[in-house]
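Asks: Just need the structure, nothing else, for what follows:
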Amino acid sequence: MKKLHYYLADVFTEEVFGGNQLAVFPEGQDVPEHLMQKIAKELNLSETTFVLPPTNPANDIKLRIFTPGKELPMAGHPTIGTAFVLLQQGYLKPTGNQLIFEEGVGDITVNFEKKADKLGLITMAQPLPQFGATFTNTQILADLLSLNPSDIDTDYPAQVVSCGVPFFYIPLKTLTAVKRAKLRQDVLENQLSHLGAESVFLFSTETENPAHAVHGRMFAPAFGIPEDPATGSACGPLGCYLVHYGVVPSESPSHLICEQGYEMGRPSLLYITIGQENKKITSVQVGGKSALVGEGYFYLY
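Replies: This is a model prediction of the structure:
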């Protein structure tokens, strides 16, 4: 029998039982590759990560990320949560405040704050945005979310945007509409599969906390995630969308806070920073805090 050590963390929160759950296997080289997806499905968290030696010795680690349904080329809360676990448990002891993770989209820079041996905000850089297809049929959008066409905010486009992973963003007029929404997977598969995004992110600038810029929800049934309490890989493109279309004041850099997970009883805060020069987006960063929940062993017979 083989024992695989793993940690559980809640990411994008300072308190346990909030944020997004993550399992981290810090010695991923001991995990047979063909079992990684099965282990992620068995744990059934939004994501599970396996830490491997880097291909480039100048980098810190290679990271593989799995949802219960498939492997991802990059993701926000697994990157930030894995950095938190590795730093807190002493697997990584950098001389500075920066790490380089190898992920499916390339090298990802991770920065962290540490005061009196306590980890604070951990931030990851994301690839620059790619703005994809738009969709203008408000009736189909309303059907997708089990809402009324009048709930869709047509002042801004429903559009696919990616900073490594594509999401379909749908602006809604009110916080109440965001809370009422229920995703219909049949509409997503039958009417919107041509868009090139399997995940839907809906949002409103009406928020629970007036200090926050946006309230969001993310659905990814194709990835085995009915709803996600905090989605770092979606908040980078979200910030780009908000800045690009002037939904929020255009500053450089723009600092935004997205609240997510409230409908699931797992409130999460994601800190977004979008850099610009001459009205062109030049940098994308998403960050948050984490809390260690527990640790254990996974048995292989």
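
Asks: okay, CA-based contacts and neighbour counts for the rest of this
Replies: OK.

Asks: distance between stretch 66-76 and the chain's centre?
Replies: Offset of stretch 66-76 from its chain centre (C-alpha atoms, centre = their mean, to the nearest Å): 10 Å.

Asks: Identify all contacting residues around stretch 72-87.
Replies: 7, 9-12, 20, 22, 24, 26, 47-49, 63-66, 92-93, 103-105, 110, 119, 122-124, 164-165, 230-234, 286-288, 290, 292 (C-alpha atoms under 8 Å, 6 or more residues apart in numbering).

Asks: Whichever of those end up buried, select them in ChimeraX.
Replies: With 16 or more other C-alpha atoms under 10 Å as the criterion, this ChimeraX line picks the buried residues out of these:
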select :7,9,10,11,12,20,22,24,26,47,48,49,63,64,65,66,103,104,110,119,122,123,124,164,165,230,231,232,233,234,286,287,288,290,292
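
Asks: Let's see which of the contacts of stretch 72-87 end up in strands.
Replies: Judged by DSSP state E, strands contain the following of the contacts of stretch 72-87: 7, 9-11, 20, 22, 24, 47-49, 63-66, 103, 110, 119, 122-124, 286-288, 290, 292.

Asks: Now the second one, please; I'll put the structures next to each other:
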Amino acid sequence: MSSYEYVTVGVFTSKRFGGNPLAVFPDAKGLTDGEMQAIAAEFNLSETSFVLPPDNPQHHARVRIFTPKAEIPFAGHPNVGTGYVLARMLDNPPEHFTFEEGAGLVRVHVLRNDDQVICGARVSAPRALSLDIAVPIDLVARCAGLAPSDISTELHQPIVASVGTPFVIAEVASVDVLARARPDLAAFRDGARHIAELSERFNLHLYARKDDFLHLRARMFAPLIGVLEDPATGAANAALAALLTSLAPGENVDLHYEIEQGIEMGRPSQIIASARKTGEGPVLATVAGNCVPMMRGTLDI
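Replies: A predicted model of the protein is given here:
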């Protein structure tokens, strides 16, 4: 029997019992794929991360991320939380970590508060913005338990966007409409069955503008991978920031979005998502937030 230490943290929050919970296994050497998946299912959090030795010694770690039902190539809150946990374990942590992940190399910058205490992390998405298919408005509405008229197309149609993990991103008419959204599992299954591009990853990220273009509230539903609703989704909000920045007027644009998530779940989260576009290059995104330690323990396998 082998013992594995784990730590849980709240991500994208400065208060206990808020944000998105994450379990981190700082030394997962020896765990099989099946054991990692079983552990993630046992914790039943949006994601659980497992830290392994890097394939390239110039990098800091290989990080694998599992939802309760599947491994995913990249996610924001596991990287923010894993960077925070690893930095706090070291006497002299680096300014940034480089993690090897399914979507590519992920750079995680360690954040400190005014007292120079480690308080969170900023993650650079591993890929530039890519856009895929437009998704029918009526399907998005059915999946969210809303009417088609609740979906706003003033700025863009519902569309698959990714900076490492794909999400269907759609704007809704108001924060009140967003609060009324309820995921419909049958509609998600129907969409995945009939639209080939959604068959493996049908993750729906809804957002509404609050006061202006840069202050948003969001909700993310991914019931097909075991996440009915996520309290804070870094990868989705990084993709959202990249998408909105790509649509902003001008060739050289650098925008920062303050995004609330988890409000309806009673787990308020605060996410800073930023994106930059130039006339010469792709749209790149980062996502940042604070973390708080919660629990630690040992799992025997």
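
Asks: Would you pull the TM-score for this pair?
Replies: Here the TM-score for the pair of chains, by TM-score structural alignment, normalised by the length of the first structure, is 0.91; 294 aligned residues with a C-alpha RMSD of 2.1 Å.

Asks: Look at Ser140 of the second structure and give its secondary structure.
Replies: Actually, residue 140 of the second structure is Val. It isn't Ser. Counting by DSSP: H, G, I helix; E, B strand; the rest coil, the backbone at Val140 of the second structure sits in helix.

Asks: Okay, helices next: where are they in the second structure?
Replies: For the second structure, the helices defined by DSSP state H occupy 33-43, 76-89, 137-144, 175-180, 185-194, 234-247.

Asks: for the third one, which positions count as buried?
Replies: Same thing as helix 137-144 of the second structure. 137, 139-144.

Asks: Now check the second structure for the residue matching His215 of the first structure.
Replies: Mapped onto the second structure by TM-score structural alignment, His215 of the first structure lines up with Arg217.

Asks: which ones are touching its match?
Replies: Residues in contact with Arg217 of the second structure, defined by C-alpha under 8 Å, 6+ apart, are 175, 207-210, 259-261.

Asks: Which ones among the residues you listed map onto strands?
Replies: Counted as lying in strands by DSSP E, out of those, are 207-209, 259-261.

Asks: Leaving aside the residues adjacent along the chain, what's closest to the match of His215 of the first structure?
Replies: Nearest residue to Arg217 of the second structure, sequence neighbours excluded (C-alpha to C-alpha, 6 or more residues apart in numbering): Glu260, at 4.6 Å.

Asks: Go ahead and confirm the one you found touches Arg267.
Replies: No. With contact defined as C-alpha atoms under 8 Å, Glu260 of the second structure does not reach Arg267; the gap is 10.2 Å.

Asks: you'd agree Ile169 of the second structure is up against Ala208?
Replies: No. Contact criterion C-alpha under 8 Å: Ile169 of the second structure and Ala208 do not qualify, at 11.0 Å.

Asks: and Ile151 of the second structure, how far is that from Leu178 of the second structure?
Replies: Note on Ile151 of the second structure: its distance to Leu178 of the second structure, by C-alpha to C-alpha, to the nearest Å, is 10 Å.

Asks: what's the answer for Ser152 of the second structure, then?
Replies: Counting by C-alpha to C-alpha, the gap from Ser152 of the second structure to Leu178 of the second structure is 11 Å.

Asks: Counting neighbours around each, name which of the two comes out higher.
Replies: Leu178 (22 against 18; other C-alpha atoms under 10 Å).

Asks: Let me see the contact set for the more buried one.
Replies: 172, 206-208, 218-219.

Asks: Pick the one among those closest to Ala187 of the second structure.
Replies: Leu206 (15.6 Å; C-alpha to C-alpha).

Asks: if I line the two up, what does that closest one land on in the first structure?
Replies: Under the alignment (TM-score structural alignment), Leu206 of the second structure pairs with Leu202 in the first structure.

Asks: How about Phe50 of the second structure?
Replies: Phe50 of the second structure maps onto Phe50 in the first structure, with residues paired by TM-score structural alignment.

Asks: And for that match, the neighbour number?
Replies: Applying other C-alpha under 10 Å, we find 25 residues neighbouring Phe50 of the first structure.

Asks: can you tell me which residues contact the spatially closest residue to it that is not a sequence neighbour?
Replies: Excluding the flanking residues, the one nearest Phe50 of the first structure by C-alpha to C-alpha, 6+ apart is Gly28, at 4.5 Å. Contacts of Gly28 of the first structure were listed using C-alpha under 8 Å, 6+ apart, and they are 50-52.

Asks: Closest to Leu192 of the first structure out of those?
Replies: Taking C-alpha to C-alpha as the measure, Phe50 is the one of the contacts of Gly28 of the first structure closest to Leu192 of the first structure, at 32.4 Å.

Asks: Mind putting the contacts of Arg217 of the second structure into CSV with neighbour count and distance to Leu129 of the second structure?
Replies: Shown next, in CSV, are the contacts of Arg217 of the second structure (neighbours: other C-alpha atoms under 10 Å; distance: C-alpha to C-alpha, whole Å):
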residue, neighbour count, distance to Leu129 of the second structure
Val175, 15, 26
Tyr207, 27, 18
Ala208, 25, 20
Arg209, 17, 21
Lys210, 15, 24
Ile259, 22, 19
Glu260, 23, 22
Gln261, 26, 21
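
Asks: now the first structure: which of those match?
Replies: Contacts conserved in the first structure for those, counting by both residues aligned by TM-score structural alignment, their matches' C-alpha atoms under 8 Å: 175, 207-210, 259-261.

Asks: What residue in the second structure is paired with Glu229 of the first structure?
Replies: For the record, residue 229 of the first structure is Pro, not Glu. By TM-score structural alignment, Pro229 of the first structure lines up with Pro231 in the second structure.

Asks: what sits against the spatially closest residue to that match that is not a sequence neighbour?
Replies: In this structure, Pro231 of the second structure finds its nearest non-sequential neighbour in Gly262, 4.0 Å apart by C-alpha to C-alpha, 6+ apart. The contact partners of Gly262 of the second structure, taken as C-alpha under 8 Å, 6+ apart, are 19, 218-219, 230-232, 268-269.
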